[in-house]
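[1] sequence unavailable; structure follows:
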């Protein structure tokens, strides 16, 4: 387990080493970007809280086209054949031509909902077996024909679904804000099994906010009841659970070499657990929450943090370092933190002024977006509306 002091030294060294000199391009929007990018050939697709969906040239950030909806776009889009499909808080799921941005179809749900100010995402579309799966704030998991948007089936849960569906072995897996995790038949949406989270004194429903990950014969996900769970994929019975005291586990887990990696909410750390039994492998302290999924690239793990910093965890030497700092974090960091990387006096995340505190955190250019790497360049958005393309290594 690394000490906070050692990580701070590494962070300072890494910041000097990288600087901000490897920025390939940036693109500024009027509102935040919580959406995660996807790349198709030379085009980067990403949504924004400004209600528009963007297609950018991945090499220089030039706008190719944009499509405007009437709601925020806060999930990862899906490229399907000649289309790109995405979700909006206006209650519609859209398919547009990936080259022109012209509408192909749109599907009306029963309307979106938001649980609270920390419910930052929408469900991302998933494609499998020629079907499109996507959750909605109306509590349904929808299965659509990706060619025309026609409904194939839908399954109603008791809460908001903003988690990403996962399809494996002819089952679709999804968590809901009702505190249940569901396994459904891909063909007709019939329930195969469901699992109820434990709940907690303060969060008795045990809401499941984001997606899950497959590991061998198990499926792993986090909950607002402070637990991360591993279930038997065939039966839905618990295999293990690990309680993160005082902290939601929102981030979708990443598994590399039998270790499950995820960031936490209020305990402000990045964790590595043994995927077979949930035992601790790594516990790396941070000074703010992590909601986005970590990614694995070229032997390293990358993830963004609400403090506006992009981090790298080197698995080989077990070192955590800062790779990049957003403009908002550079400019506003000391409005929230002192020189010891601790909250300044008088700052409290969850007192009566919690909304104001959250705005200050978002002003740091918080990274809620899950990064994507293409040809040694990492792409992601921030809460101040920047989309960044940052070179990780010298391009060959």
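    Alright, I've got the coordinates. Note that the structure is predicted; figures quoted are calculated from it, not measured. Residues are numbered from 1 along each chain as shown.
[2] C-alpha from now on. contacts and neighbour counts both.
    OK.
[3] tell me the secondary structure at the residue nearest the centre of the chain.
    Nearest residue to the geometric centre of the chain (C-alpha atoms, centre = their mean): residue 292, 3.3 Å. Of the three states, residue 292 takes coil under DSSP: H, G, I helix; E, B strand; the rest coil.
[4] contacting residues around residue 315?
    By C-alpha atoms under 8 Å, 6 or more residues apart in numbering, residue 315 lies in contact with 299-301.
[5] can we see that at 10 Å?
    Each residue near residue 315 by C-alpha atoms under 10 Å, 6 or more residues apart in numbering is listed here: 256, 296, 299-301.
[6] now flag whichever of these is closest to residue 325.
    residue 301 (16.6 Å; C-alpha to C-alpha).
[7] go ahead and confirm that closest one touches residue 322.
    No: counting by C-alpha atoms under 10 Å, residue 301 stays clear of residue 322, with 11.7 Å between them.
[8] what about versus this one:
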């Protein structure tokens, strides 16, 4: 597994840095660019790209979970070192040596590193000169982006209790989601064992003070199908809703205003995964049906919007106002959204 993951991590670094260097002002501040995970930017690439440098991490990524033996892998969030970048510095977290790395974009040299007490599985988020990330040690960290100085850290769990988990010593309430920052508010989830307590939190980005904290989800298993949620993956946000991926299950929706649980997405059969994005305030989430990954869309009430959005197989998607691009095992398909909707209206 590790030999396969090494080139994946290098490719992500090389292409991630190339994209960011072309965007002098906007940068790439979070995973897939923004809270909606659109993977779209208003910046433009240079007409000719070239390889400037390669940074080879000392360790291949060590994902929390092994690949399934019979089903398609639905948890791809920590199998590579995803990169964010702004103001001439690129950042990534390491799931092996528990560090966050800051690299000079022009030279590829390390500017600083920061140790935590557990694996850092998700790319840091950059916001107003600071970076934000979580660790399996149970803490969310806020550092000064230019030098790695600790500004504040926050623990969602009630104490420092640790256990052996995924072949590492981790908190009983590890931060297994990304840290999402939107309009000055930090969102994240902690805990993976429902009976031990799950926490969905919102903090002030400046000082780490609690805005709200939902600690009720671990007690609601009887209400939810397939054993409820276990926060794991990159958080996604629309204008008013925070979507919390739940590993191999479907995401759960919470109010961004007060943390109130809204609904839990439960299509029929085995379905779910950590992939997702929001387009036009509609969540599009990855599912698996009969061994084929597809996408299903939901409106803000949690109801399925008509049929499966993409009935063809697809492992990734990017949606612009006019075109939807879908990655499959056979290639990339571009769908004209305007013509598609016009044809759909005629058929209906």
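    Sure, I can see it. This structure is a prediction, so every number in the text was calculated from the model and none was measured.
[9] reformat the contacts of residue 315 of the first structure into CSV and put neighbour count next to each item.
    As requested, the contacts of residue 315 of the first structure are arranged in CSV below (neighbours: other C-alpha atoms under 10 Å):
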residue, neighbour count
256, 16
296, 17
299, 10
300, 15
301, 18
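[10] please identify every residue contacting each of residue 301 and residue 322 of the first structure.
    Residues touching both residue 301 of the first structure and residue 322 comprise 311-313, with contact defined as C-alpha under 10 Å, 6+ apart.
[11] so which of those residues sit within strands?
    In this view, these that belong to strands under DSSP state E are 311-313.
[12] once you drop chain neighbours, what's closest to the counterpart of residue 100 of the second structure in the first structure?
    Taking TM-score structural alignment, the alignment pairs residue 100 of the second structure with residue 93 from the first structure. With sequence-adjacent residues excluded and distances taken as C-alpha to C-alpha, 6 or more residues apart in numbering, residue 93 of the first structure is closest to residue 87, at 4.7 Å.
[13] and for the one you found, the neighbour number?
    Applying other C-alpha atoms under 10 Å, we find 30 other residues in the vicinity of residue 87 of the first structure.
[14] what does the one 3 residues further on give?
    For residue 90 of the first structure, the number of neighbouring residues by other C-alpha under 10 Å comes to 17.
[15] surely it touches residue 68?
    No: counting by C-alpha under 10 Å, residue 68 is not a contact partner of residue 90 of the first structure; they are 11.1 Å apart.
[16] of the ones in strands among the shared contacts of residue 301 and residue 322 of the first structure - the most surrounded one?
    Of these, residue 312 is surrounded by the most neighbours, 23 neighbours in total, counting by other C-alpha under 10 Å.
[17] ok, that residue - contacts?
    Counted by C-alpha under 10 Å, 6+ apart, residue 312 of the first structure has contacts 11, 14, 294-297, 300-304, 319-324.
[18] change it to 6 Å
    Residues touching residue 312 of the first structure, when contacts are defined by C-alpha atoms under 6 Å, 6 or more residues apart in numbering, comprise 301-302, 320-321.
[19] and residue 121 of the second structure, by the same measure?
    Contact analysis of residue 121 of the second structure by C-alpha under 6 Å, 6+ apart lists 78, 95.
[20] and the helices in the second structure?
    For the second structure, helices defined by DSSP state H occupy the ranges 2-21, 337-347.
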